[in-house]
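>>> need a 3D model of the sequence below.
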Amino acid sequence: MNYDIIIIGGGIVGLATALKIKELNKKLKVALLEKENELAKHQTGNNSGVIHSGIYYKPGSLKATNCIKGYNMLLDFCRTNEVPFELCGKIIVATSENELTAMDNVYKRGLENGLQGLKLIGSEEIKEYEPHCTGIKGIVVPQTGIIDYKAVCLKYAELFKKEGGEIFLNQKVNDIVSKVPGVEVITSDKTFSGKLIINCAGLFCDRIAALNIKPVNVRIIPFRGEYYEIKKEKQHLVKNLIYPVPDPNFPFLGVHFTRMINGGIEAGPNAVFAFKREGYKRTDFSITDFYESITWPGFQKVAKKYWKTGLGEYQRSFSKSAFTKALQRLLPEIQESDLIPGGAGVRAQACERNGGLIDDFMILENSNTINVLNAPSPAATSSLSIGLTVAEMALKRL
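Alright, predicted model coming up:
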């Protein structure tokens, strides 16, 4: 089976890349391989469905530029293709004086990233947006929205196939063999030959890269995010989205409240080190995944630096009371009895060999492979921009 380009990974970044390649050059023969029996099963299918504004990210970074560009591309795409979304806005709320400096920095970043309509508000104005929320200061972010990213993925896939692209499910990649010219991708029951591979394998992107690059100085460290849902009779406590001020020293946003596009309110997620790359339950364990993480020098540095924060995250994982207490900082009326166990997702967070958690998107190339090695949030919002970037990189090779 011969192709110009073989894409590994059927999540939102892989599908967006596939679509953009076909839009740029309809003549190219493109195959997308997914190891599961459906698309968007892991990170994409288990996220909170937020359209991010780009307020948090360092100006000039890949996250900032791709989020802002991708945001507009995503909205245009959804309007054109009738994918439901809603720009409901959100508020970021400081609950203590020691959060104000970090809040001001977030606000300044938003302005530097070109966001219009941001508004700093006081404690009384917070009540106008979220009557049950308590804080001393807040930021109104009108650009933030809600969406079902799996629905977006299915539309990407539909259009990709309409342009002649091929999608193969149940195709776990076992090996990559360099040829002259080109490369072969070997799965359990097929061999795909191509000129170029694009690796968008998410939680396994480092292992796919290692089949073709030696050494790979990045390792994926899995972090599970667990959610609760608010029971129906208490959903009136949240109008839209309520976020805390993020800890500038920790690369996660903290537990928050999200109104979902298909109904309901989610509370969460926390961020706990997962003992398995697809470990959606506390009991999930893989000796290989666990050993690879804890022996990675970069992760050892992260664990040493953040162990107190990590213990707090684990406490919220095992204690509903502790999770509720964290939520009560933003919404004092919420009670433990108002929370119903929800789903969980696992975030693929890249970590450098001798450094720490990689804060920005990361793309690594070699002679016959383009590897997307770090694409956590806001990758879903940024997907069409990332996809276009990777597609343009690919077309320069062919």
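>>> for the rest of this, base every contact and every neighbour count on C-alpha atoms.
OK.
>>> what's around residue 396, how many residues?
Taking other C-alpha atoms under 10 Å as the criterion, the count of residues near residue 396 is 7.
>>> helix, strand, or coil at it?
Going by DSSP: H, G, I helix; E, B strand; the rest coil, the secondary structure assigned to residue 396 is helix.
>>> quick one: it and residue 363, what's the gap?
Residue 396 sits 15 Å away from residue 363, going by C-alpha to C-alpha, to the nearest Å.
>>> please give me the structure for this one as well, since I'd like to look at both together:
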Amino acid sequence: MFDCDVLVIGGGIVGLSTAYALRRADPGLRVTVLEKEPGPARHQTGRNSGVIHSGLYYRPGSLKARFAVEGAAEMVTFCAERDIPHEVTGKLVVATAREELPRLHALVQRGRENGIPVRELGPAQISEYEPHVRGLAAIHVGTTGICDYGAVTRRLAEESGATILYGAEAAAVDRRPWGVAVRTADGRVARGRVLVNCAGLHCDRVARLAGDDPGMRIVPFRGEYYELVDTSLVRGLVYPVPDPAFPFLGVHLTRGVDGGVHVGPNAVPALAREGYDWGVVRPRELAGTLAWPGSWSIARRHWRYGAGELRRSLSKRAFTDAVRRLLPPVEASGLRPTAAGVRAQAVLRDGTLVDDFLIREAPRTVHVLNAPSPAATASLPIGREIAGRALARL
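Sure thing, here's the model as predicted:
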């Protein structure tokens, strides 16, 4: 009757890490992954700056903090053992204004509470790491790195031994006492004893298809990137001091495994779940975002911040000015646009931006409802956590 034991929806790094962890826990387990795209890692996993985060920013004791610290070390080992492009580069977090200094010092304390080696730097020491970067003070985090998450995901797919069905968008979910059946948009049906929802940008929709109220909605935020024409201006990774009121890290500079330097992202509302530019509008998805009370609460509470992000989206000059706070030599002509990403941000009814990983369980079902950055970094321990919950429901 069953096609598999565990049915996973979503072929990003979290879904395939879960499949990988399930098969490592029980090699005889039958696992099927449904992915609506023609290949893995086509959205959040394959559209980020490729950073292996250290766990510096996250509240001590949170899932983010625990999984990021574990996951960073595991990701480096995973890549090294399989010759996947990666490098432990370290990074600078730079304060460029006096009012940022207390937040920088708070980050030092948080990093130490999370067991992360952090070194405090003055202006002259900043120049030793990054000759073209300017700031009042900085911290150096030695365990941050970079890798190719697309390659990691493809390797997880291979090593999981799971059956992966591409072009298989979940259109209906029928959950019964004996298990779960999923009908795809092209008419295929897959049956499993347990369902795991790792659908990322569409995870709340899949939860509702299963008959569950997720208690949140995905509000998509687009992150727009440029890349440096003169890559010699940046040696490694350079970040501003983040505002703790927001789950975004601000416009930063990231040298990738290909030698290019990503600049960004900003964070603007996307007009579709996969709205990678202003021209992509899906009225039904946009209407769903606007109908959610939490969206309006965000707008009322954070409109000044949002206005600044919109300005940087619509004006290259404004974006360049934000970059110049960290990297004074850069000019608008030295930045060229590159691929954008969309963040699947879970928002509660009252407008709370869910900050930690959010995993909820229902009969024969595990829903992963918020897996933002550092989900790629932390994907191996997250996969084990989700797999453990799924196995408990078999």
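>>> now the TM-score, please.
Once the chains are laid over each other, their TM-score by TM-score structural alignment, normalised by the length of the second structure reads 0.98; 392 aligned residues with a C-alpha RMSD of 0.9 Å.
>>> so how far is residue 15 of the first structure from the closest residue to residue 395 of the first structure other than its chain neighbours?
Using C-alpha to C-alpha, 6 or more residues apart in numbering and skipping residues adjacent in sequence, the residue nearest residue 395 of the first structure is residue 21, 7.7 Å away. Residue 21 of the first structure sits 10 Å away from residue 15 of the first structure when distances are taken as C-alpha to C-alpha.
>>> and those two? Which one has more around it.
residue 15 (31 against 27).
>>> element containing residue 71 of the second structure?
Under DSSP states H and E, the secondary-structure element containing residue 71 of the second structure is helix 63-82.
>>> and the next helix or strand past that helix?
If you walk from helix 63-82 of the second structure toward the C-terminus, the next helix or strand you reach (DSSP H and E) is strand 86-88.
>>> so what touches that following strand?
For strand 86-88 of the second structure, the external contacting residues (C-alpha atoms under 8 Å, 6 or more residues apart in numbering) are 76, 79-80, 142-148, 257.
>>> pick out the most distant pair among these.
The largest distance within the contacts of strand 86-88 of the second structure, taken as C-alpha to C-alpha, falls between 142 and 148 and amounts to 19.1 Å.
>>> the more surrounded of these two?
The neighbour count for residue 142 of the second structure versus residue 148, taken as other C-alpha under 10 Å, is higher for residue 148 (22 against 16).
>>> what sits against the more buried one?
With contacts taken as C-alpha under 8 Å, 6+ apart, residue 148 of the second structure has the following neighbours: 50, 84-86, 257.
>>> any idea how far the nearest residue to residue 184 of the second structure once chain neighbours are set aside lies from residue 204 of the second structure?
The shortest distance from residue 184 of the second structure to any non-neighbouring residue, by C-alpha to C-alpha, 6+ apart, is to residue 170 (4.5 Å). Distance check for residue 170 of the second structure against residue 204 of the second structure: by C-alpha to C-alpha, it reads 12 Å.
>>> buried residues, stretch 198-214 of the first structure. List them.
Neighbour-count burial for stretch 198-214 of the first structure flags 198-209, 211-213 (criterion: 16 or more other C-alpha atoms under 10 Å).
>>> now do stretch 101-121 of the second structure
With the criterion 16+ other C-alpha under 10 Å, stretch 101-121 of the second structure contains buried residues 101, 104-105, 107-108, 110-111, 114-116, 118, 120-121.
>>> picking that back up, can the contacts of residue 148 of the second structure go into a markdown table with extra columns for neighbour count?
Formatted as a markdown table, the contacts of residue 148 of the second structure follow (neighbours: other C-alpha atoms under 10 Å):
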| residue | neighbour count |
| --- | --- |
| 50 | 22 |
| 84 | 19 |
| 85 | 17 |
| 86 | 23 |
| 257 | 18 |
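>>> now those residues as CSV including distance to residue 39 of the second structure?
What follows is the contacts of residue 148 of the second structure, written out as CSV (distance: C-alpha to C-alpha, whole Å):
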residue, distance to residue 39 of the second structure
50, 19
84, 18
85, 20
86, 22
257, 22
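>>> show me which of these is closest to residue 241 of the second structure.
Nearest member of these to residue 241 of the second structure, counting by C-alpha to C-alpha, is residue 50, at 19.4 Å.
>>> translate residue 329 of the first structure into the numbering of the second structure.
With TM-score structural alignment as the matching criterion, the partner of residue 329 of the first structure in the second structure is residue 325.
>>> surely that match meets residue 95?
No. Under the criterion of C-alpha atoms under 8 Å, residue 325 of the second structure makes no contact with residue 95, lying 9.5 Å away.
>>> who has more neighbours out of these two?
Taking residue 325 of the second structure and residue 95 together and counting by other C-alpha under 10 Å, residue 95 has the greater number of neighbours (26 against 18).
>>> my read: the more buried one touches residue 240, true?
Yes. Here residue 95 of the second structure lies in contact with residue 240, judged by C-alpha under 8 Å, at a distance of 6.3 Å.
>>> how near is the residue of the first structure positioned farthest from its centre to residue 393 of the first structure?
Distance to the chain centre peaks in the first structure at residue 180, reaching 35.9 Å (criterion: C-alpha atoms, centre = their mean). Here the criterion is C-alpha to C-alpha. By it, residue 180 of the first structure lies 21 Å from residue 393 of the first structure.
>>> need the counterpart of the residue farthest from the centre of the first structure in the second structure.
Taking TM-score structural alignment as the criterion, the aligned counterpart of residue 180 of the first structure in the second structure is residue 177.
>>> over to residue 317 of the first structure?
The alignment partner of residue 317 of the first structure in the second structure, by TM-score structural alignment, is residue 313.
>>> so that match touches residue 222, yeah?
No. Taking contacts as C-alpha under 8 Å, residue 313 of the second structure lies outside contact range of residue 222: 9.8 Å.
>>> neighbour count for the two, which is higher?
Neighbour count, other C-alpha under 10 Å: between residue 313 of the second structure and residue 222, residue 222 has more, with 25 against 21.
>>> tell me how far the closest residue in space to the more buried one that isn't next to it in sequence lies from residue 14 of the second structure.
Setting aside the residues directly before and after it, residue 222 of the second structure is nearest to residue 342 in space (C-alpha to C-alpha, 6+ apart), at 4.2 Å. The span separating residue 342 of the second structure from residue 14 of the second structure equals 16 Å under the rule C-alpha to C-alpha.
>>> which one of those two has more residues nearby?
Neighbours of residue 342 of the second structure and residue 14, each counted by other C-alpha under 10 Å, are more numerous for residue 14; the result is 29 against 26.
>>> grab the nearest non-local neighbour of that one.
Nearest non-adjacent residue to residue 14 of the second structure, counting by C-alpha to C-alpha, 6+ apart: residue 379, 5.6 Å away.
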